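Enquirer: pasting the structure only:
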């Protein structure tokens, strides 16, 4: 009985950690949407901001990957 409760806690914690992956998806959409809005307002400056776009997307995705790793650790840690 005690092992079942511990396993349940692991899976609940892993599910809560996966919320960060959804947050990363929202963050990437926010970064890309703001870049597109700015590029449509000033197309001449869009080329200079492309590197910033990719850096922002990389940071947002890194947070999603970190939350995925936390979820895996919670599920498979002994």
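Expert: Arrived safely. Bear in mind that the values here come from a model prediction, so they are computed numbers and not experimental data. Residues are numbered from 1 along each chain as shown.
Enquirer: C-alpha only now, for contacts and for neighbours.
Expert: Fine.
Enquirer: What residues of stretch 21-39 count as buried?
Expert: Neighbour counts over stretch 21-39 (16 or more other C-alpha atoms under 10 Å) mark 21, 23-24, 27-28, 31, 35, 39 as buried.
Enquirer: cool, and stretch 63-71?
Expert: 63-65, 67-68, 70-71.
Enquirer: Just to be sure, which of the residues you listed are found in helices?
Expert: 63-65, 67-68, 70-71 (DSSP state H).
Enquirer: Reformat the buried residues of stretch 63-71 as CSV; add distance to residue 11.
Expert: Shown next, in CSV, are the buried residues of stretch 63-71 (distance: C-alpha to C-alpha, whole Å):
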residue, distance to residue 11
63, 20
64, 18
65, 18
67, 14
68, 13
70, 12
71, 8
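Enquirer: Please compare the first structure with the one that follows:
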């Protein structure tokens, strides 16, 4: 395989994984917001936890898309 193409694939895959940095920050924000909201109103524990899990799942979906893009770039 052409070395230029191989190095372009590596750079593209590296750039695709930059999205994982934002996901890490997003997950921290989601769970940090849960702690703040729970400390303000402990009676809403179940409802807050449900919203937190939904936010976590949507944030992690972005990570899976970024990882999928990186693998598609590398192995196609």
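Expert: Arrived safely, thanks for sending. Fair warning: this is a prediction, and the values are worked out from it, not measured in the lab.
Enquirer: Could you point out which of the buried residues of stretch 63-71 of structure 1 is nearest to residue 10 of structure 1?
Expert: Among those, residue 71 lies closest to residue 10 of structure 1 (C-alpha to C-alpha), at 8.8 Å.
Enquirer: what does that closest one align to in structure 2?
Expert: Matched to structure 2 by TM-score structural alignment, residue 71 of structure 1 sits across from residue 70.
Enquirer: any idea how far its match lies from residue 25 of structure 2?
Expert: Residue 70 of structure 2 sits at a distance of 20 Å from residue 25 of structure 2 (criterion: C-alpha to C-alpha, to the nearest Å).
Enquirer: and residue 53 of structure 2, what helix or strand is that in?
Expert: If you go by DSSP states H and E, residue 53 of structure 2 is part of helix 45-74.
Enquirer: That helix vs structure 1, mean deviation?
Expert: Compared with structure 1 after the fit, helix 45-74 of structure 2 shows a mean deviation of 0.6 Å (mean C-alpha distance after the TM-score superposition for structure 1).
Enquirer: how far does that helix sit from the chain's center?
Expert: 5 Å (C-alpha atoms, centre = their mean, to the nearest Å).
Enquirer: How about stretch 6-19 of structure 2?
Expert: On C-alpha atoms, centre = their mean, the centre of stretch 6-19 of structure 2 falls 17 Å from that of its chain.
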